[in-house]
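In: return a 3D structure for these sequence lines:
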Amino acid sequence: MSRSIDYGNLMHRAMRSLIQEVLEDIAAHGLPGAHHFFITFDTRQDGVEIADWLRERYPTEMTIVIQHWYENLEVTDEGFSITLNFGNQPEPLVVPFDAVRTFVDPSVEFGLRFETNDQDDEDDDPEAGMVEDAAEAETPHKDADVVSLDSFRK
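Out: Predicted coordinates for the structure are as follows:
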């Protein structure tokens, strides 16, 4: 029997671990400088907890922005929970790391994308399901580059 190394699975675990570590630091110390995050997640994933009206509005995918106003950020090995402001209405969210599709910090042009086998046609619209508060909507940002392992090879 031939054995092989599952690099894809190892990379996914490492990238999710990186997100966990970043969010744990933010939960403990707050966002430094201009850092902020766009996190896109699959709203259909087991363990995702969002208000019914948000699930109706974003039935497959939702992008949240962690920047100006957030509360109760808690991070576990499985995912994170946070309260965000949706039109002056605070809403708690629970997002397992397995539901995360993209994690972007445009302030430093950093981004991670988790490929899935069942990409929907909705992925053609990069702003589908994006949620921002009024202050963030006015903030221009550059698209972040997705990290390639080739850039770290010597």
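In: can we go C-alpha only for contacts and neighbour counts from here?
Out: OK.
In: the protein: helices as residue ranges?
Out: Assigned by DSSP state H, the helices in the chain fall at 7-29, 52-57, 134-137.
In: let's have those helices in TSV, adding mean neighbour count.
Out: Shown next, in TSV, are the helices of the chain (neighbours: other C-alpha atoms under 10 Å):
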stretch	mean neighbour count
helix 7-29	14
helix 52-57	12
helix 134-137	12
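In: okay, the ones you listed in CSV with distance to residue 113 next?
Out: Output for the helices of the chain, formatted as CSV (distance: least, C-alpha to C-alpha, whole Å):
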stretch, distance to residue 113
helix 7-29, 9
helix 52-57, 22
helix 134-137, 22
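In: of those helices, which approaches residue 63 most closely?
Out: helix 52-57 (11.3 Å; C-alpha to C-alpha).
In: spatially speaking, which residue is in the middle of the protein?
Out: residue 39 (2.3 Å; C-alpha atoms, centre = their mean).
In: quick one: contacts for that residue?
Out: 63, 64, 65, 100, 101, 102, 103, 104 (C-alpha atoms under 8 Å, 6 or more residues apart in numbering).
In: one more, please, to line up against the first structure:
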Amino acid sequence: MSDRIDYGNLMHAAMRELIRKVLDRIATTGLPGDHHFFITFDTTQPDVGLADWLRDRYPEEMTVVIQHWFENLEVTHDGFSVTLNFGDRPEPLYIPFDAIRTFVDPSVEFGLRFETQQIEDEEDEGYDEDGPGPNVLADSSGHTEAEVVSLDKFRK
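Out: Predicted coordinates:
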């Protein structure tokens, strides 16, 4: 048993569960109002399901939009599958939740980013081996990230 609470991984799990619940609702009821999603994911992850021509075009990372035209959205505990249109060419995708790097709904200026760093960077910066915690984006452009603030600033 570890002698510390792994807040970073707990937050990542909670954020992925939030995405799972949102997508599950959309699969059942459709997109409400102006909501739509930009989802960036790691195409190198082994469980990602992607046509070869898309993997060739996006060898490391890809962003998809779930908005006007999508079909067959199915959500599981580990990820989701969806058919999207690429230049009048419908393509099925499977995206594991662990492969997601960002999830943004610009209609309400909501976004999540999952950050990872190399072990060498973590040691240099004083991070533990589990890496830094997640950031919550304040807007869809990604300009504002969460910031750790000392409570001493607010004490009298």
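In: next, count neighbours for the spatially closest residue to the residue nearest to the centre of the first structure that is not a sequence neighbour.
Out: Nearest residue to residue 39 of the first structure, sequence neighbours excluded (C-alpha to C-alpha, 6 or more residues apart in numbering): residue 103, at 4.7 Å. By the criterion of other C-alpha atoms under 10 Å, residue 103 of the first structure has 23 neighbours.
In: if we can go back for a sec, what's the closest of the contacts of residue 39 of the first structure to residue 114 of the first structure?
Out: residue 101 (4.9 Å).
In: stretch 38-55 of the second structure aligns to what range in the first structure?
Out: Stretch 38-55 of the second structure corresponds to residues 38-55 of the first structure when matched by TM-score structural alignment.
In: in the matching stretch, what's buried?
Out: Of all the residues in stretch 38-55 of the first structure, those buried under the rule 16 or more other C-alpha atoms under 10 Å are 38, 39, 40, 41, 42, 43, 45, 48, 49, 50, 54, 55.
In: three-state assignment of residue 121 of the second structure?
Out: helix (DSSP: H, G, I helix; E, B strand; the rest coil).
In: residue in the first structure matching it?
Out: So, by TM-score structural alignment, residue 121 of the second structure is left unmatched.
In: distance of residue 121 of the second structure from residue 41 of the second structure?
Out: If you measure residue 121 of the second structure against residue 41 of the second structure using C-alpha to C-alpha, to the nearest Å, the figure is 22 Å.
In: in CSV, list the buried residues of stretch 38-55 of the first structure along with distance to residue 108 of the first structure.
Out: As requested, the buried residues of stretch 38-55 of the first structure are exported to CSV (distance: C-alpha to C-alpha, whole Å):
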residue, distance to residue 108 of the first structure
38, 12
39, 15
40, 18
41, 21
42, 25
43, 27
45, 29
48, 28
49, 29
50, 29
54, 29
55, 31
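In: mind checking which of the residues you listed are in strands?
Out: Of the buried residues of stretch 38-55 of the first structure, the ones assigned to strands by DSSP state E are 38, 39, 40, 41, 42.
In: what about the third one, distance to residue 98 of the first structure?
Out: Spelled out, it's residue 40 of the first structure. 11 Å.
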